[in-house]
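In: Pasting the sequence and the predicted coordinates here, then a few questions.
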Amino acid sequence: MIPDLSPFLHLRRFVSIAHHVPGRIRLKLDLAALIHLPTVDPAPFVALVGRIQGVKTTRLNAAALTVVVEYDPQLIPAAVWPRLLVADVDEVERVLAAHVV
C-alpha cells in the first residue's frame, strides 16, 4: 500500500534534478522549501523509498539540500525520475505501485 503522498507532491515544485546518469540521480531542494518542511512528516516517504524495487541507496546531504539515489536502471528506467516531478497524483501512484514491494 502506498501512503498518502500529497504533502510530498506539493513540495515537488521545489525539487529539481541537479545531475542524472542512469543508475544515479541527485535531487536538489530549493531553499524556499524550508518553510514547508516542518509541516511534513517524512516517515511515510522514507518508508516508501525503502520499499521501492531497484533503489540501492539514498544519501541525504542536508547542508547542500540534496539527495542522491542510486538505483538499478534495469528495474527503474531513467525516464521515470523526471516524470515523478511533474506527473499528476494518479500517474505517480501508478508508477510507484509498479515498483513498490
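Out: That came through fine.
In: CA only for contacts and neighbour counts going forward, please
Out: Will do.
In: so where do the strands sit in the chain?
Out: Using DSSP state E, the strands found in the chain span residues 15-21, 24-29, 55-61, 66-71.
In: what sits against Pro7?
Out: Listed by CA atoms under 8 Å, 6 or more residues apart in numbering, the contact partners of Pro7 are Val40.
In: hold the first one in mind and look at this next one:
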Amino acid sequence: MPDFEELRAFLREVRIAHHIRGRIRLKVEAAAVSIDFPRERAQVFQSLLDHIPGVRSVQVNLLARSCTVQYDPALIPERAWSDLLDGRVSDAAAILERILRDTYVEIGNAKP
C-alpha cells in the first residue's frame, strides 16, 4: 500500500468535474493515465473514499476516469473538496485531510 504522501501526490492529478452540495464528481487528468499509471494509488484512493465517515456512496467510471461521491455536507464541508485538491490552506481542507489520514491509517491497520 502506498504511503499517504504518495496518495497526496495522486490527488494533484484529480480535478473536480462537477460539484453540488452533497455530490461531487472527480476526474483524473488524462496526462496522469498511461500504461505505467499507478493503478494501486487509484485503488487505494477508491477504498479510502468508500470508508470515509460521511461518504454515502462512491461510483467509479473507469472509461471516463471519474468517480462520483455522494457525501454528507454536515460532516465534510462543501469547500473542503476544492480547497484540498487546489492546495488551499483552509479549515475545511484541514477537516477533509484529517478524515482522509485517519481513514487511511484505519485501512492500513485493518490489512494483515
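Out: Arrived safely, thanks for sending. What you see is a predicted model, and the numbers here were worked out from it, not measured in a lab.
In: May I see the strands of structure 1 organised as TSV, with mean neighbour count and distance to Val92 of structure 1 added?
Out: Below are the strands of structure 1 laid out as TSV (neighbours: other CA atoms under 10 Å; distance: least, CA to CA, whole Å):
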stretch	mean neighbour count	distance to Val92 of structure 1
strand 15-21	14	15
strand 24-29	19	17
strand 55-61	14	16
strand 66-71	19	17
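In: how much space between the residue in structure 1 sticking out farthest from the centre and Gln53 of structure 1?
Out: The centre of structure 1 is farthest from one residue, Ile35, which by CA atoms, centre = their mean lies 18.9 Å away. Look at Ile35 of structure 1 and Gln53 of structure 1: by CA to CA, to the nearest Å, they are 31 Å apart.
In: Help me confirm that Val55 of structure 1 comes into contact with Gln74.
Out: No - at 10.9 Å, Val55 of structure 1 does not count as touching Gln74 under the criterion of CA atoms under 8 Å.
In: Which strands and helices lie in contact with the helix ranked longest in structure 2?
Out: For structure 2, the helix with the greatest residue count under DSSP state H is helix 91-110. Secondary-structure packing of helix 91-110 of structure 2 (3 or more CA pairs under 8 Å, 6 or more residues apart in numbering; DSSP states H and E): helix 39-51, helix 78-86.
In: quick one: which of those helices is nearest Ala92 of structure 2?
Out: Closest of those to Ala92 of structure 2 is helix 78-86, at 4.4 Å (criterion: CA to CA).
In: how about the closest one, aligned to which bit of structure 1?
Out: Alignment of helix 78-86 of structure 2 against structure 1: residues 78-86, by TM-score structural alignment.
In: so how far is that stretch off the chain centroid?
Out: How far stretch 78-86 of structure 1 lies from its chain's middle: 9 Å, per CA atoms, centre = their mean, to the nearest Å.
In: go on, stretch 48-57 of structure 2?
Out: Put simply, stretch 48-57 of structure 2 sits 9 Å off its chain's centre (CA atoms, centre = their mean).
In: and the helices and strands packed on helix 91-110 of structure 2, which is most packed in?
Out: helix 78-86 (a mean of 18; mean count of other CA atoms under 10 Å).
In: Give me the angle between that one and helix 91-110.
Out: On the basis of axes from the mean of the first three to the mean of the last three CA atoms, to 10 degrees, helix 78-86 of structure 2 is oriented at 70 degrees to helix 91-110.
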